[in-house]
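*Asks:* the sequence and its predicted three-dimensional model are supplied below.
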Amino acid sequence: MPTDAVVLALNSGSSSLKYGLYAVESGVPASLLSGTIETADAHGSFFDAVATALSKVSAPAPTVIGHRIVHGGPHRSEHCVIDDAVMADLETACAFAPLHGPASLALIRMAQARYPGVPQVACFDTAFHAGMPEVARTLPIPLAYRADGLRRYGFHGLSCESIIRQMGDDVPQRLVIAHLGNGASITAVENGRSIDTSMGLTPSGGVMMATRTGDLDPGVLLHLLREKAMSTEALATMIDHGSGMTGVSGLSGDMRRLRAANGADINADLAIRMFERSVCKQVAAMAASLGGIDMLVLTGGIGEHDAATVQSIRTGLAWLPGLRVNMIASQEDDQIARHASLLAPPTAGRSQAGT
C-alpha cells in the first residue's frame, strides 16, 4: 500500500479512549480501523486491545502516532512532534487540565514503550484558539497572575478544525460551532479563525456539561471552602465529576438516560432544560462577539444525534434573524491523522517499528 504514513490516532477524552488507524496518501487519510474503549481505567490494556484489532484485519503497523492533547499550557500553541522538551511542557500543563493531562501523558509513555522509534505527534485542542484577540483571551484577574499563563485557552479545537475543513469554501464569515458531548463548548469563528470561545483556563468552564459545572459564580466555591470546609480535592471532584447534568438530575449526565427518564423524573427534565438553556445563552454570547451570526453548526455526540436537543436549540434561538443551523459530524481523529502525517519526519512512512 503506497502511503505517506500509517497513522494511529489516539483520542483520550474524559470518559473514553478512541483510536483510529489511517493510511495517509497525498495528505488525505483513509480510515482502516477505528474503535472506542469507554473507560479511562483501560489505559493499561489499551495497546493490547489495539494490537488484537489490527491483527484481525491484517492492518499495517503504525508509522506515526498522533495524540489528541487537550491542553498545551502556556508554552505550546502549535501541533508538534513530541520530544523531551515537549513532554516537560506537557507535565507543566497538567496543572491547567488535571482531568485530561495525566492520562494523556501516560498514554504517550505507553505508546513510546510499545512502538519504540515511531514518531509521536501532539495535536493540541488549544492550538485552534491560540490567535484569539486579547479582549477574548484575557481573564479579569490581576496582571501578576495572568503573567503565569492564566488566560482563556479554549478547547475542542481539533473538532472545530475538522468542521471548517469539511465546509471548505462554504465557511460563512460569522460561524458559531457548538461541540456538544460529554464536554461541551461554543466557539465564535470569524473568517475561519477562532475569536472567542466559552471554555476558559480549563475545560471545566462555559456551558453546563454532563458532569462539569460550566461557568459558576466564584462565590459558590468560596462558600463551600469556608462554610463547608470542603477540601480542594473534594471541590475539584465536585466541579468536574459530580455536577452538570449529573448533579442536577441525581441520575446521570448521559443525555440518553435523561431523555428516557424525562416526564417521570422532574430532576432529569430540569437538567435537560438547563443544558439547553446554557447552550443557547453561550451561542448568543458568541453572536455578540461576532457582531451577528450567519450559521450555527452543532456537532459532538449530542449535537449530532439528539434530535430533541437540536430542536430545542433551534426554538431557543429562533429570535436570531436568518439563522441557519447545520449538523456536521466532528472528525477529530481524521484531523489528528492529517497533522501527524504532515509533522512526522519523512522517514516515518518507511518505519516498521511496533510490528
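*Replies:* Arrived safely.
*Asks:* going by C-alpha atoms from here, please, whenever you check contacts or count neighbours.
*Replies:* OK.
*Asks:* and what about Ala59, helix, strand or coil?
*Replies:* Here Ala59 is coil, with the state taken from DSSP: H, G, I helix; E, B strand; the rest coil.
*Asks:* wait, what's in contact with the residue nearest to it when sequence neighbours are not counted?
*Replies:* When the adjacent residues along the chain are set aside, Ala59 lies closest to Leu32, with 7.3 Å between them (C-alpha to C-alpha, 6 or more residues apart in numbering). Listed by C-alpha atoms under 8 Å, 6 or more residues apart in numbering, the contact set of Leu32 reads 20-23, 59.
*Asks:* closest to Pro203 out of these?
*Replies:* For these, the residue nearest Pro203 by C-alpha to C-alpha is Gly20; the value is 23.7 Å.
*Asks:* this is the comparison structure:
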Amino acid sequence: MANPPTVNGPTGASVAPGATETTGAAARECLVTLNAGSSSIKFALFAIADGTLDLLARGQVEGFGAHPRFEVKPADGPEISRDLAEDEDAHDHKAALETILGWLGENHPNACVVAVGHRIVHGGLKYAEPAIVDDALMAEVEALSPLAPLHQPHNIAGIEAARAAFPGVPQVACFDTAFHRAHPFVNDVYALPRRFYDEGIRRYGFHGLSYEYLARRLAEIAPEVAQKRVVAAHLGNGASMCALRNGRSIASTMGFSALDGLAMGTRCGQLDPGILLYLMTERGMDAAALTELLYKESGLKGLSELSHDMRVLEASETEAARDAIDYYVFRIHREVGAMAAVLNGLDAVVFAGGIGENAWRVRARALERMHWLGIELDPAANAANAERVTTRASRIPVFVIRTDEEAMIAEHTLRLVG
C-alpha cells in the first residue's frame, strides 16, 4: 500500500512519518469524511484553508464481500474506476479503508489529516447534534444497532477503522436522525401507552444529512420557495420523504426504524403490524427471520423477484418488474399528498438520491399523476435530469438536486473541531 496521508493530531501521531519531506512541499491541513454502508465506504477529502473547505476528491470502495471496486473522482481530473483483485482483500471496512488511504497517500502525499467526520444513521434520543467520538459515544451508538441493523454496525466499523488509522485525530459523528429531532409531538408519537414514547419508541426519521443539504441548496437556487412548504424525496436503495417548512423538518415518512414509509430496494416500507403477528404465530417466524425478510428480501427486490436495482427493473419486460415499479410510483404519489397535508399546502418538491436524481421515467410517472396539486411536468427537462423539471407555468416547481451528505459531514466536523 502506498504511504497514507500524514496525520498530525493533537498527540502528534503520524501514519506516514516523513511523507511530506519526500515531496519537498509543505503539509496541507485536510479533513476526511467517511460514510460506511453495509457493503461500501464512501469518502471525501477536503482541504482546509482560512476556515473554509475545498473538495479535493470523493469516491468509494463498494461491493466488498463479493466484487470489490474502487471509484474516485478528483476535483481536478477524470474519474478513476477499477476492480479490486481478490488478493487485495478489500472485503471488509478495514481493508476498504486501507485501499482509500493508499490512494490518498499516493495522490495527496502532503495531506495532513486533522479531523475525520462520519455518518451515523441512528442517534437515538440523546444525539440531536454532531458529537466528538469517544468510548462512551461508541457504546451508546452500538446500543442503537437493533434500530438500524443494515447501517449502524457498519457505521461503527468505519469509525473503529478510522480511529486505528488516525490515532489521536478527532473523530466526529454526524447523525442522520438529528435533523428531525424538532418534530411536533403528533408527528413523532405512536398511539401506544405514553410510557413507550417517553422510553424512546417514537418516530425518528432518517436521511437527515441529505435533507439538511437539500434545504440549504434549495435556498441558493430557489430562495422564493425554500422557506415555504417543501416536500423533499430522497429516493435510493433507501427511500424516504421529508416535509420541510422554513428549511426545517416537520415530518418524515420514516419512523422508529428505517423500514417505514416508501418501498425501498430491499426494505418493505409501510406494513400493517398485524402481518408480523400473523407471521410469528401462524408461520413460526422469529425475530431473526423477520429481520431478514423485512430488511433484505422485500421492497423492489421482493415484489419483482428479480432485483433491487431500478435500472434492472426498468430494462426488464417481466410483469413482476412492472408491478414493482407501479407500486413504487404509487407510494411516491401517496406520500407526497400526505406530506402536503401535514404542511397545509405545497410550494415546491425536490427529488434527490440515486433514483430521484437519475430515474427520469419514475419521476415522470409520479409527477404526471399530480396535476391536482398544480404540477405541470416539462418532459424534455425531466428526461435531461435538469435542475428544474416543471414548466414555468407550473404552480408548483419541482427540482432535481444532487445531494451531498459528505459536504454536510465535513461542515459539521470542521465546526465542531474548530
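*Replies:* Thanks, I have it. This one's a predicted model, so the numbers in the text were calculated from it and none came from an experiment.
*Asks:* quick one, what contacts the aligned residue in structure 2 for Glu78 of structure 1?
*Replies:* Under the alignment (TM-score structural alignment), Glu78 of structure 1 maps onto Glu129 of structure 2. Neighbour list for Glu129 of structure 2: 174-175, 178 [criterion: C-alpha under 8 Å, 6+ apart].
*Asks:* neighbour-wise, which of those leads?
*Replies:* Highest neighbour count within the contacts of Glu129 of structure 2: Cys174, with 30 neighbours (other C-alpha atoms under 10 Å).
*Asks:* is it true that that one touches Pro130?
*Replies:* Yes - with contact defined as C-alpha atoms under 8 Å, Cys174 of structure 2 reaches Pro130; the gap is 4.5 Å.
*Asks:* so which of the contacts of Glu129 of structure 2 belong to strands?
*Replies:* 174-175 (DSSP state E).
*Asks:* common neighbours of Cys174 and Pro130 of structure 2, please.
*Replies:* 412-413.
*Asks:* rewinding a little: against Leu258 of structure 1, how distant is the residue nearest to Ala59 of structure 1?
*Replies:* Applying C-alpha to C-alpha, to the nearest Å, the value for Leu32 of structure 1 to Leu258 of structure 1 is 34 Å.
*Asks:* same deal with Leu21 of structure 1?
*Replies:* Note on Leu21 of structure 1: its distance to Leu258 of structure 1, by C-alpha to C-alpha, is 33 Å.
*Asks:* spatially nearest residue to Glu305 of structure 2 (excluding sequence neighbours)?
*Replies:* Nearest to Glu305 of structure 2 is Ala320, by C-alpha to C-alpha, 6+ apart, at 7.0 Å.
*Asks:* show me what the one you found aligns to in structure 1.
*Replies:* Using TM-score structural alignment as the criterion, Ala320 of structure 2 maps onto Asn267 of structure 1.
*Asks:* hmm, its match is touching Ser249, no?
*Replies:* Yes - between Asn267 of structure 1 and Ser249 there is a contact under C-alpha under 8 Å: 4.5 Å.
*Asks:* just the helices from structure 1, written as ranges.
*Replies:* Using DSSP state H, the helices of structure 1 run over residues 46-56, 84-93, 101-114, 134-137, 143-146, 157-167, 218-227, 232-241, 244-249, 255-261, 266-290, 300-305, 307-316, 332-343.
*Asks:* ok, and what's touching the fourth one?
*Replies:* Identification of contacts with helix 134-137 of structure 1 by C-alpha under 8 Å, 6+ apart yields 151-153, 195-197.
*Asks:* which residue is nearest the middle of structure 1?
*Replies:* With distances taken as C-alpha atoms, centre = their mean, His156 lies nearest the centre of structure 1, 3.5 Å away.
*Asks:* that one matches what in structure 2?
*Replies:* Aligned by TM-score structural alignment, His156 of structure 1 pairs with His207 of structure 2.
*Asks:* residues contacting its match?
*Replies:* Residues in contact with His207 of structure 2 (C-alpha under 8 Å, 6+ apart) are 121, 176-177, 234, 240.
*Asks:* and of these, the nearest to Gln152 of structure 2?
*Replies:* Val121 (6.1 Å).
*Asks:* surely the closest one touches Tyr204?
*Replies:* No - using C-alpha under 8 Å as the test, Val121 of structure 2 is too far from Tyr204 to be in contact (10.5 Å).
*Asks:* who has more neighbours out of those two?
*Replies:* Neighbour totals were compared for Val121 of structure 2 and Tyr204, and Val121 leads with 34 against 30 (other C-alpha under 10 Å).
*Asks:* grab the nearest non-local neighbour of the more buried one.
*Replies:* Excluding the flanking residues, the one nearest Val121 of structure 2 by C-alpha to C-alpha, 6+ apart is Asp176, at 4.8 Å.
*Asks:* roughly how far does the equivalent of the one you found over in structure 1 sit from Ser312 of structure 1?
*Replies:* Aligning on TM-score structural alignment places Asp176 of structure 2 opposite Asp125 in structure 1. Applying C-alpha to C-alpha, the value for Asp125 of structure 1 to Ser312 of structure 1 is 28 Å.
*Asks:* looking at those two, which is more packed in?
*Replies:* Using other C-alpha under 10 Å, the more surrounded residue of Asp125 of structure 1 and Ser312 is Asp125, with 26 against 15.
*Asks:* hmm, the more buried one is touching Gly73, no?
*Replies:* No - assessed by C-alpha under 8 Å, Asp125 of structure 1 is found out of contact with Gly73, at 10.6 Å.
*Asks:* quick check: Leu105 of structure 1 touching Leu90?
*Replies:* Yes - counting by C-alpha under 8 Å, Leu90 is a contact partner of Leu105 of structure 1 at 7.4 Å.
*Asks:* the residue mapped onto Leu90 of structure 1 from structure 2: what's it in contact with?
*Replies:* In structure 2, the residue paired with Leu90 of structure 1 according to TM-score structural alignment is Val141. By C-alpha under 8 Å, 6+ apart, Val141 of structure 2 lies in contact with 122-124, 152, 156.
*Asks:* how about the corresponding residue of structure 2 for Ile313 of structure 1, what does it touch?
*Replies:* Taking TM-score structural alignment for the superposition, Ile313 of structure 1 sits opposite Ala366 in structure 2. The neighbours of Ala366 of structure 2, taking C-alpha under 8 Å, 6+ apart as the test, are 329-330, 332-333.
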